[in-house]
Structures are given as structure tokens and as C-alpha cells.
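Participant: what follows is a predicted structure for the sequence shown.
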Amino acid sequence: MMMPDRLRPLRPLYRGVLTAAGLALLAGCAALSPAELRGTGDLGVVVERAAGRIAVVDTSAHRVLERVDGLGDLSHASVKFARDGRFAFVFGRDGGLSRVDLLSGEITHRIIQSGNSIGGAISQDGSLVAVSNYEPGGVRIFDSQTLEPVAEFPALYEDDSGEEQRSRVVGLVDAPGNRFVYSLFDAGEIHVVDINQESGAGEAQGGEAAFDVTRFTDIGKKPYDALIGLDGRYYIAGLFGEDGLAMLDLWHPENGVTRILPDYGRGEERLPVYKMPHLEGWTMAGRQAFFPAVGRHEVLVADTADWSLADRIPVHGQPIFVMSRPDKRQLWVNFAHPNNDVVQVIDTEKREVIATLSPGEAVLHMEFTPKGEQVWVSARDSDRVTVYDTRTLEEVARLKSASPSGIFFTDRAQRIGL
């Protein structure tokens, strides 16, 4: 008789034959707790910044499973996930890098790798984790299983007086081909690190490996943040020191950096800029790019065929994140102080606001469930996370959370740049 496929894992127990392997299997199953048996695809974390901890959440049940303390300064924290979704890497502002097991709710590894860091990325193959640092300026790379150091790339440049300095690093992302890409705020450069093979001639220091580094200089003044498209082709850095953005085509890096949207930036501002928008919150929908204006109460629309400005959508305040539902039909927008108590929803086909919602005071972040039927919204000063149905725009759940900021779900592990 053929064994049913669903029983093949129990082959040692089949037909009542209790073998040594079968006993081991039963013992292993008995030892597993419900948490250890839980799948990871339904999990996420909410950063509770004032408490220096994260809340591990079940996105379907709308509840907190665990709270993990001892993560340091999370005032500008970001989170990345191992490719299996089980481990969260938490990047703290104090230079802390922590690896958290979402199933057990425990910190498996923690190091202080710099004095001030701003985020990180996981390599395409999942083997390495990179951290971008303000102090000392540069990028450090670690083994994702052990957090043992692998390489360091100091962000060196010469200032106007000819003195060697270290730049602050921003906009670090993973890219196809097992590469990391990042920008140097003080130097006005974009660097691409190829981690596929040791070159022996790279800039890596302090580790056993040296990787190829390609530098693109004079890309514009003070790149402050960056994004990479969902297909991993274009890396775009925003410029704090001048109008426009810098774009690198990773399919054809030999063509260098191209300047796009020359009217975008601080030079165009008509209002005080309370908070620079996050480029990671841009939305690419077909040939359209939707992104926050700087110093204006507008969401801008560009035609990605030639990067010309196609439209301006009036909104409630200065937008910070312009985030799309996975089907790209809706954009959810939050705003800088003092208009940061609402979220607006934009229909991308009509290019107009269709709803204004009030999740609480100081809305900092939003995160869609993997297929976009719901969105979670953090309100720091109201100490809560509100969950909305994106079809009806009705509130479906509310969770208490101490000063929540970033919200990150494990499906990010399977997407480029997140």
C-alpha cells in the first residue's frame, strides 16, 4: 500500500512500527511549545521606542504575543527580517544591533557595533547583515547567524581643506546580485558593495573578507535618504543640500548617476520643513511614482518614463510617508508636526484624497498586511496602534502600545530593499 503524502514525515511510525527514529520524532513533537510550532508569516513587530523594546504581534488575531526588552535606544529604530521570517534584526540609534527570535521572544545575539547608527539591510542570500553608521561614519557587515564581524567600510572622503574625514552613511539597501548600496551624506557619494567574492583589493577593514566597492562621486549635495525600486533596478537618493534627486541604474552602473526631478527639494520649499520625508515610503505604480513634496502640502506624481512631474495632489499637511496598498490602488499618507494627527487615503487612479482618518496623536508609521486587506497605524502620543480595513476604511482593531513608532511585518523578508 502506498503511503499518503501527508504521512510521509511519520514514516518511522507507519504501520505501527515504533522505531528509534519514531521515538525521537514523538519526543521532539512533545517538547515543542505552541509558540515554537507557530508559523512566522503572520507575525510582525511594533517598535515601542520610549521603552526600548519591541512588541511581537499576530497580524490576524490583532494581539501582542510577546514584548522583548533590552534593545537600547530605539528613537530611530528600523527592523529587518531573516529570510525565514523567524529572526528580527533591530537596528538602534545607539549603535546596537540585536537579533531577536520572534517565536521564543528572546534576544539571541546583541552587540554595540558603533556610536550612532541609522539602519541596516540583509543581503540577498540572507547570509550577511549590514549596518549604516553616523559615528564612526561607514558600513559594517556581520554574519547574520552569529553577528560576528565580517567587514568594515569606512566612509572616507576629503573635505574642502583636503583633510580626510568620515562621512555619515544613509540610505543603505540590499540589491540584486548580492550587493549593498548606500549614500554618503557629507561626501555626496553613492557606494555599491559587491559581496559575491573576495577581491583582495576592496576597502574592507577589520574583517577577514574584502569585497569590491564601486564609488560614484559628485552625485549631489547631502544625500539624506534613499530608496530602491521593488524590482531592484533603480536606486534613488534624495538631496538635502539642493533640488533634485540622484538615480543610479543598477542594470547599467557604467552609465553613472543621473539627476532627476530637478524641481524637487528644499530649494522649492514655501513652508518651514518640520521633518524630511522618508523616501522608502515612495510608491511606484506602473509608470507613475507618487512621493512626498518637501515643504509643501502636496503629494507629487512623476512619469517614470522621463521622470517629469505629472501632477500635484493637495493634502492635509507636509507628507512623510506615501505608502501604497500592495495592489497600488490606494496610497496612505501621514504628516509632519503639527498636522500629524490624521492619515489621508488617496485613490491612485483618480489622483485625489478619498478619506481622512484620525488614528490618534503623532502618527509615525503604517504597515500593510501582505495582501493589503488591512493596514496598521501607530500613534505615538496616544499610545496605540489602530488597524483599518482598507476596503471599508473602518477601524477593525485597536492595540495598546507604549509610544509606538515603526511597524514591520515579516513579509518584508521576501522583498528587495525592505
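Facilitator: Received the coordinates, thanks.
Participant: C-alpha only now, for contacts and for neighbours.
Facilitator: OK.
Participant: regarding the chain, what is its longest helix?
Facilitator: As assigned by DSSP state H, the longest helix anywhere in the chain is helix 20-31.
Participant: and Y224, how far is that from V170?
Facilitator: Per C-alpha to C-alpha, to the nearest Å, Y224 is found 6 Å from V170.
Participant: of these two, which one has the most company?
Facilitator: Each of Y224 and V170 has its neighbours counted (other C-alpha atoms under 10 Å); V170 has more, 29 against 23.
Participant: identify each buried residue in whatever helix or strand that one lives in, please.
Facilitator: Here V170, judged by DSSP states H and E, is contained in strand 169-175. For strand 169-175, a neighbour-count test (16 or more other C-alpha atoms under 10 Å) marks 169-175 as buried.
Participant: does H278 touch Q318 like I think?
Facilitator: No: counting by C-alpha atoms under 8 Å, H278 sits too far from Q318 to count as a contact (11.7 Å).
Participant: hmm, back to that, any common contacting residues for Y224 and V170?
Facilitator: 183, 185 (C-alpha atoms under 8 Å, 6 or more residues apart in numbering).
Participant: so what does the longest strand anywhere in the chain touch, helix or strand wise?
Facilitator: When the chain is parsed with DSSP state E, its longest strand is strand 189-198. Applying 3 or more C-alpha pairs under 8 Å, 6 or more residues apart in numbering; DSSP states H and E, we find strand 189-198 packed against strand 179-184, strand 211-216.
Participant: give me the nearest residue to S144, chain neighbours excluded.
Facilitator: What sits nearest to S144 in space, not counting adjacent residues and going by C-alpha to C-alpha, 6 or more residues apart in numbering, is L128, at 4.8 Å.
Participant: comparison target, given below:
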Amino acid sequence: MKLLNTVCALAVVLGTSSMAETIATGDLGLIIERATGSVLLVDQSDRAALHRIEGLGDLSHASLVYSSDERFAYVFGRDGGLTKVDIVDRKIAKRVVQAGNSIGGAISDDGKLVAVSNYEPGGVRVFDAETLELVADIPTGSKTIGLVDAPGSKFVFTMWDTGETWIADMSTGTAEITKIKDMGDRPYDALITGNGRTYITGLFGEDGLTALDLWAENPEPIRVLQNYGRGQEEMPVYKMPHLEGWADTGSDFVLPAVGHHEVLWIDSDTLQETGRTKTHGQPVFAMARPDGRHVWVNFAHPLNDTIQVIDTVTKQIVHEFKPGPAVLHMEFTPRGHEVWLSVRDAGKVMIYDTETFEKLREIEAESPSGIFFTARAHRTGL
């Protein structure tokens, strides 16, 4: 078996042979195949598909996180399924259906707990990462969104219906809850900075965002970009933007505007607006290349065949191209020399050089959506 040129490796015994072979995981990733309930295991260096793992249920709105050793992926399905996938053995290790409709999840910084946020019946449920046994059930009386991990075995999440953000401290083995009210009207998604300090939630019911300083002894809501759409004609929202794939350029956050053809720039220290960039359509993801120099943006239906690249120094669009119908997701290689794009309606994942914008390869996939490389295992909030 070929040795993959990566950082993290696991030794396993294959078949009946007593000789252990090294399987590296740091170069691998999984692609959600939303229509077939499967995930595609891929190799970044070879730009190749390795194996399809099936039986993961409804993946029409799915995401995943990785264990710290990069061996296991925890996949959160729309049917409430929580599936633990072994990417070394290339199979499902464990699966539970924990709710009626889930919307994402997170893994604790020590890798021991996996949390899932739910629309139906609402709330957050926390599981043992090894066994998937239930550790804590946290009812909220609301659809729960924006679930992220925070340092110290904490999870932070927000309620669509009540406009509250809760911090669940799991460090003692039971959930100790801190509740922050008045986060805004109908929060729809949230992000956390890589240092675990700032939590930002986007608002659907009003123009603006709300931030929390998680280092504060008593975090209070901080209003950001209030009334950013005032004086503009609001458009129908065809797809809610995602904040988890947010752009942190080092000096600015770049966030998609709701109901407008623009991205918004805010200073990462002061949280004050520093600019706006008009875009091709309503942004869904605005993602920074790992070095922060460029931000890549995709768009909602019916303009979702296009990608725009924005220079973060000038805040100007420097490249635009059309990979194909329904570009749903982007993922950069860890150092950002390539970007992988899922083009759902073409049934392909397309790989581009991020300096020259040259297309390097295509990989066949069944209705691909989310792309997740194992480097995410070592980043807060991903």
C-alpha cells in the first residue's frame, strides 16, 4: 500500500497479516454526497477519490467534524443521524439517530465529547466521542443553530426562536449553562474566531450581527453592522448564507450580507465596518484562503454557477469564473495552494490552483456538497 505524504499517521493491521502498514490521515478528506447518503474519501496530494462509504442517512444538509487523531469523522445528518466514520478502515464505526432534524455539531477541544444541535425537537445533545452514548441532553425550547466548540470543553450555541445564546461548560462532566439574552431577531448561523474569543451570530430578522467576547467574565451582546441594508431594496433570500465558512483575513472579517449582493468587511479588533464589496449574487460562503490574501465567494440560486475572488488589500474582485451548475461548497488545502469546489449538478468536484486559477483536475461524485479535509481536526470552530 502506498504511503501518503502527510503529517499524521496511524498504524493498523490489515487483513490477517501480522505486518502493520502505515496509513496516513493528514492528507485525506471526506466529501458529502447529499443525494445518496454517502461520503467520498479523497486524497489531497493525488487529487483522487479512494473509497465511498454508504449508509449515512439523509445528508441533504450535512456537516462533520474530526477526532484529534484524524481517524474518525462525526457526520451530522438532516435526519437527526450522528454517524461515526472510520476513515482508516473505511467504514461506519457507529451510528445513532438522536433527533428528528439536526443542523450541525461540534467536538470538544479535548476530543472527548461530540455535541449536536437540533431543529426538532430543538436543543443540544452531547455524546461520548468513543461510544456515542448520551452524556447530556440540553433542551432549549427552540430551534438551535450556530453550535461551535470553545476552549475549556465548552459549547456555544444560539436559539432561532428566542434570540438567546447559551454557553454549556462540560468540563465537570455535566452541563453548566450560562444564558445571554437579547442577541437579536432570528439568529440564523454563527462563527467563532480561531482563538476562541469572539462569537458572532448573523441575524435574519434584522440587518446586523451580534458578537460576544467569550473572554469577558460576563459576556454581553455587542451589536455589529446595525442597519447595514438601510436604504437598499431587500431581495428575496434564496438560500441563507453560512457563517461557519467565514473569512478571517487577519485584520478583517468578511461576511455575507443577507438579502443583498455584497459582502461586508468589519475590523476584527474593533468590530467596526471597514468596507463593502458588491458581488455577482447573494453570497452563501465567503471563505479566506489560509494566508488571508484572497476571499473566495459562491452564491445562492439562481446565480450559483459562479465564483468570485476578492483581493483583501484592495477589497476588489480580481477574478470571476463559472465552474458549473450549483457550486455548493469550497475547501482549501491546509496551506491554501489549491481549492476544491463541489459542483453539485455537474456531479463533480473541481480542483483549482489558487494563484493561477488553473483547473487541475475533476473528481466524479454523487451530488457533492460539503468538502472537509482532516486539517480541520486542529482548528477551533471547525
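Facilitator: Thanks, I have it. The model shown is predicted, which means the values in this text are computed figures rather than measured ones.
Participant: before we move on, back to that, what's the most buried one of the helices and strands packed on strand 189-198 of the first structure?
Facilitator: Here the criterion is mean neighbour count by mean count of other C-alpha atoms under 10 Å, and of those the winner is strand 179-184, at a mean of 26.
Participant: residues in the second structure aligned with that strand?
Facilitator: The alignment of strand 179-184 of the first structure onto the second structure (TM-score structural alignment) covers residues 154-159.
Participant: now that stretch on the first structure. Mean distance?
Facilitator: Average distance, stretch 154-159 of the second structure versus aligned residues of the first structure after superposition (mean C-alpha distance after the TM-score superposition for the first structure): 0.3 Å.
Participant: not counting that stretch itself, show me its contacts.
Facilitator: Residues contacting stretch 154-159 of the second structure (C-alpha under 8 Å, 6+ apart): 106, 108, 115, 117, 140, 142-150, 164-171, 186-187, 190, 201.
Participant: for PyMOL, what selects the buried ones among those?
Facilitator: Written as a PyMOL command, the selection of buried residues from the contacts of stretch 154-159 of the second structure, which uses 16+ other C-alpha under 10 Å, is:
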select buried, resi 106+108+115+117+140+142+143+144+145+146+147+148+149+150+164+165+166+167+168+169+170+186+187+190+201
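Participant: ok now the longest helix of the first structure, how far from the chain's centre?
Facilitator: When distances are taken as C-alpha atoms, centre = their mean, to the nearest Å, helix 20-31 of the first structure is centred 39 Å away from the chain's centroid.
Participant: likewise stretch 111-121 of the first structure?
Facilitator: Between the centre of stretch 111-121 of the first structure and the centre of its chain there are 14 Å (C-alpha atoms, centre = their mean).
Participant: span of it from start to end?
Facilitator: Stretch 111-121 of the first structure: ends 16 Å apart by C-alpha to C-alpha.
Participant: show where it falls in the second structure, residue numbers please.
Facilitator: Mapping stretch 111-121 of the first structure onto the second structure (TM-score structural alignment) gives residues 96-106.
Participant: identify the residue of the second structure aligned to V377 of the first structure.
Facilitator: V377 of the first structure maps onto L341 in the second structure, by TM-score structural alignment.
Participant: let me fix that, I meant to ask about Q197 of the first structure.
Facilitator: The alignment partner of Q197 of the first structure in the second structure, by TM-score structural alignment, is T172.
Participant: contacting residues for that match?
Facilitator: The contact partners of T172 of the second structure, by C-alpha under 8 Å, 6+ apart, come to none.
Participant: residue nearest the middle of the second structure, spatially speaking?
Facilitator: Nearest residue to the geometric centre of the second structure (C-alpha atoms, centre = their mean): E244, 4.5 Å.
Participant: how close does that residue sit to G111 of the second structure?
Facilitator: Applying C-alpha to C-alpha, the value for E244 of the second structure to G111 of the second structure is 19 Å.
Participant: thinking again about what came up before, for H278 and Q318 of the first structure, indicate the residue with more neighbours.
Facilitator: Per other C-alpha under 10 Å, whichever of H278 of the first structure and Q318 has more neighbours is Q318, with 30 against 19.
Participant: check contacts around that one.
Facilitator: Contacts for Q318 of the first structure (C-alpha under 8 Å, 6+ apart) come out as 292-298, 335-336, 339.
Participant: now those residues in CSV, with distance to I416 of the first structure, secondary structure and neighbour count?
Facilitator: Shown next, in CSV, are the contacts of Q318 of the first structure (distance: C-alpha to C-alpha, whole Å; DSSP: H, G, I helix; E, B strand; the rest coil; neighbours: other C-alpha atoms under 10 Å):
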residue, distance to I416 of the first structure, secondary structure, neighbour count
P292, 21, strand, 31
A293, 24, coil, 23
V294, 26, coil, 27
G295, 29, coil, 23
R296, 29, coil, 21
H297, 29, coil, 19
E298, 27, strand, 19
F335, 25, strand, 28
A336, 27, coil, 22
N339, 31, coil, 16
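Participant: looking at those, which is nearest T386 of the first structure?
Facilitator: Nearest to T386 of the first structure out of the contacts of Q318 of the first structure is F335 (C-alpha to C-alpha; 16.4 Å).
Participant: aligned to D411 of the first structure, what sits in the second structure?
Facilitator: Under the alignment (TM-score structural alignment), D411 of the first structure maps onto A375 of the second structure.
Participant: assign that match to helix, strand or coil.
Facilitator: Assigned with DSSP: H, G, I helix; E, B strand; the rest coil, A375 of the second structure falls in the helix class.
Participant: correct me, but it touches P334?
Facilitator: Yes: using C-alpha under 8 Å, A375 of the second structure is in contact with P334, at 6.4 Å.
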